[in-house]
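A.B. asks: next come a sequence and a model predicted from it.
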Amino acid sequence: MTDLRGTVERVAHSIHRRGLTHGRTGNLAVREGDHILVTPTGVSLADVSGADLSVLDAEGHHLDGPPPTKEAFLHVAVLRARPSAHAIVHTHSVHAAALSCLSDLDQEDALPPLTAYYGMRVAPLLVLPYFAPGDKAATYAVQHAATRSHALLLRNHGPVIAGVDLDSALDALEELEHTAQIFFLTSGMRTVPLTTHHLAALQPQTPQEPSA
């Protein structure tokens, strides 16, 4: 089993162990060269085996392994839109899923930047319209939104988070879930979100060119 397959197994089990998914919900994907490894359909993340993943080509055609999750097209669309991303995590984590059910969300960023780590790892969180699970009609909306942010929230469903690797995507997913929990805990109270100045200061600084 390759290291990448072992990482998928480790992260899948970690997601389930931390209560970020339930039952047989949630799925993961990673790039492996010209292929995409995806968790199979009907398998709890607690039981995912790195040796038994679905293999897709870059267009989402099933090449090898068990049948992929019916939401594999979400992963393919995001990876197509974000060449720098190499991994996707999709869960139905409780607080993020609850957030996806609220009316009057800011479609361009569903959560206020309540913490520095949310600002660094997640924001902006774009909200997509509702599509039934497995409905490939969502492909265009997901791909278009993914060109603008690595963090998406599917209405009445849950988050889809991209990262340079699975651990980065999981870090962002956990930060989103934590911030959503803070959001609900402080509901009805006055909060002090970070300002645009605070957020800008959190971004990696680009080294300046040496002066002539």
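C.D. replies: Perfect, I can see it now. Everything numeric here is computed off the predicted structure, so don't read it as measured data.
A.B. asks: going forward, measure contacts between C-alpha atoms and count neighbours the same way
C.D. replies: Will do.
A.B. asks: first-to-last residue distance for stretch 19-30?
C.D. replies: 21 Å (CA to CA, to the nearest Å).
A.B. asks: check the offset of it from the chain's centre.
C.D. replies: Relative to the centre of its chain, stretch 19-30 is centred 11 Å away, using CA atoms, centre = their mean, to the nearest Å.
A.B. asks: which residues make contact with that stretch from outside it?
C.D. replies: With contacts defined as CA atoms under 8 Å, 6 or more residues apart in numbering, stretch 19-30 is touched by 8, 12, 15-16, 36-39, 42-45, 69, 71-72, 75, 86-94, 165-166, 174.
A.B. asks: filter those down to the buried ones and express that as a ChimeraX selection.
C.D. replies: Here is the ChimeraX command that selects the buried residues among those (16 or more other CA atoms under 10 Å):
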select :8,12,15,16,36,37,38,39,43,44,45,69,71,72,75,86,87,88,89,90,91,92,93,94,165,166,174
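A.B. asks: would you map the strands across this structure?
C.D. replies: 27-32, 35-38, 54-57, 62-64, 87-90, 125-128, 151-154, 158-163 (DSSP state E).
A.B. asks: can you put those in CSV and add distance to His197?
C.D. replies: Below are these laid out as CSV (distance: least, CA to CA, whole Å):
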stretch, distance to His197
strand 27-32, 34
strand 35-38, 38
strand 54-57, 42
strand 62-64, 46
strand 87-90, 29
strand 125-128, 18
strand 151-154, 21
strand 158-163, 25
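A.B. asks: closest to Thr115 out of those strands?
C.D. replies: strand 125-128 (13.9 Å; CA to CA).
A.B. asks: pasting the second one now:
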Amino acid sequence: MTEDALSESRIREEICTVGASLYNRGYTVGAAGNISARLDDGWLITPTDACLGRLDPAALSKVDAAGNWVSGAKPSKTLALHQGIYRANPDARGIVHTHSTHLVALTLAGVWRPDEVLPPITPYQVMKVGRIPLIPYRRPGDPQVAAEVAALAAQVRGALFERLGPVVWERSVAHAAYALEELEETARLWLMSQPRPEPLDAAALEELRAVFGARW
């Protein structure tokens, strides 16, 4: 097996491992959500209507650099969304989209601000996730959503779809999942806190930028 083939094999396994972990811990249910990874010759993406808890590495959809389906099961209907992110952000190597409960609930209850769905209330939220904008509701797979997210993809690590949940991109599938989990936990903390906590102040944010390279 060539080095490139071995690398693709490992990425296929990573997608399935991350999918099972998210599913088993309730970050997604049923056949909701999707995961993708950038390859040197295209992308891997979970099949349409696949359960993230029961993915088969060999059945993952593969598309070429032009977006043509070349092998595996039929790609997720969110393929255009993933492609747009990868094309707009060369550093993105993995994307995770779920319908995580607390983040969907946040959009139903009302986000903090459209350009920042949550205030900066914990240092790891600031360091690992950063500012996350809201994408107003449109049906799943709407091409306008893909265009809106692609326009933001080089500036932020993710976006939150109203009534649908988060999409997060990072340097690998695993790191995208870590950031998504941090975002979901922050939404849970925000929704359960009464009164609402004050955001970190400007001095605290500047220190996180200076020491850790945080982007906010």
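C.D. replies: Okay, I see it. A quick note: this is a predicted structure, and the numbers were derived from the prediction, not measured.
A.B. asks: can you pull the TM-score for these?
C.D. replies: Once superposed, chain against chain, the TM-score is 0.91 (TM-score structural alignment, normalised by the length of the first structure); 206 aligned residues with a CA RMSD of 1.8 Å.
A.B. asks: just to revisit the earlier point, nearest to Leu105 of the first structure, of the strands of the first structure?
C.D. replies: That would be strand 125-128 among the strands of the first structure, by CA to CA, at 7.8 Å.
A.B. asks: quick one: what's aligned to Tyr124 of the second structure in the first structure?
C.D. replies: By TM-score structural alignment, Tyr124 of the second structure lines up with Tyr117 in the first structure.
A.B. asks: who's in contact with that match?
C.D. replies: Contacts of Tyr117 of the first structure by CA under 8 Å, 6+ apart are Glu175.
A.B. asks: for the residue nearest to Ala98 of the first structure when sequence neighbours are not counted, give its distance to Pro204 of the first structure.
C.D. replies: The spatial neighbour of Ala98 of the first structure that comes closest, neighbours along the chain excluded (CA to CA, 6 or more residues apart in numbering), is Asn156 at 7.7 Å. Between Asn156 of the first structure and Pro204 of the first structure the computed distance is 33 Å (CA to CA).
A.B. asks: in the second structure, what stretch matches the biggest helix by length in the first structure?
C.D. replies: Ranked by residue count and defined by DSSP state H, the top helix of the first structure is helix 166-185. Helix 166-185 of the first structure lines up with residues 173-192 of the second structure when matched by TM-score structural alignment.
A.B. asks: list the buried residues in the matching stretch.
C.D. replies: Using 16+ other CA under 10 Å as the test for burial, stretch 173-192 of the second structure gives 173-191.
A.B. asks: what's the average distance of it to the first structure?
C.D. replies: Mean deviation of stretch 173-192 of the second structure from its aligned counterpart in the first structure after superposition (mean CA distance after the TM-score superposition for the first structure): 0.6 Å.
A.B. asks: quick one: residues in contact with the longest helix of the first structure.
C.D. replies: 7-8, 11, 15, 20, 30, 86-89, 93-96, 99, 111, 114-115, 117-118, 121-122, 159, 161-163.
A.B. asks: let me see the contact set for Ala46 of the first structure.
C.D. replies: If you count contacts by CA under 8 Å, 6+ apart, then Ala46 of the first structure has Ala12, His13, Ser14, His16, Arg17 around it.
A.B. asks: kindly indicate which of the residues you listed lies nearest Ala151 of the first structure.
C.D. replies: For those, the nearest to Ala151 of the first structure is Ala12 (18.7 Å; CA to CA).
A.B. asks: leaving out sequence neighbours, find the closest residue to the aligned partner of the closest one in the second structure.
C.D. replies: Ala12 of the first structure maps onto Gly19 in the second structure, with residues paired by TM-score structural alignment. Excluding the flanking residues, the one nearest Gly19 of the second structure by CA to CA, 6+ apart is Leu52, at 4.5 Å.
A.B. asks: if we can go back for a sec, please say which of Asn156 and Pro204 of the first structure ends up with more neighbours.
C.D. replies: Asn156 (19 against 8; other CA atoms under 10 Å).
A.B. asks: now do the same for that one: its match in the second structure.
C.D. replies: In the second structure, Asn156 of the first structure lands on Arg163 (TM-score structural alignment).
A.B. asks: if we can go back for a sec, how close does the match of Ala12 of the first structure get to Ile45 of the second structure?
C.D. replies: 11 Å.
A.B. asks: what do you get for Ala159 of the second structure?
C.D. replies: Counting by CA to CA, the gap from Ala159 of the second structure to Ile45 of the second structure is 19 Å.
A.B. asks: list the buried ones in the lengthiest helix in the second structure?
C.D. replies: The residue-count maximum for a helix in the second structure (DSSP H) belongs to helix 3-24. By neighbour count on 16+ other CA under 10 Å, the buried set for helix 3-24 of the second structure is 8, 11-23.
A.B. asks: the strands of the first structure: which one's closest to Leu194 of the first structure?
C.D. replies: So among those, strand 125-128 is nearest, using CA to CA, at 15.1 Å.
A.B. asks: much appreciated, bye for now.
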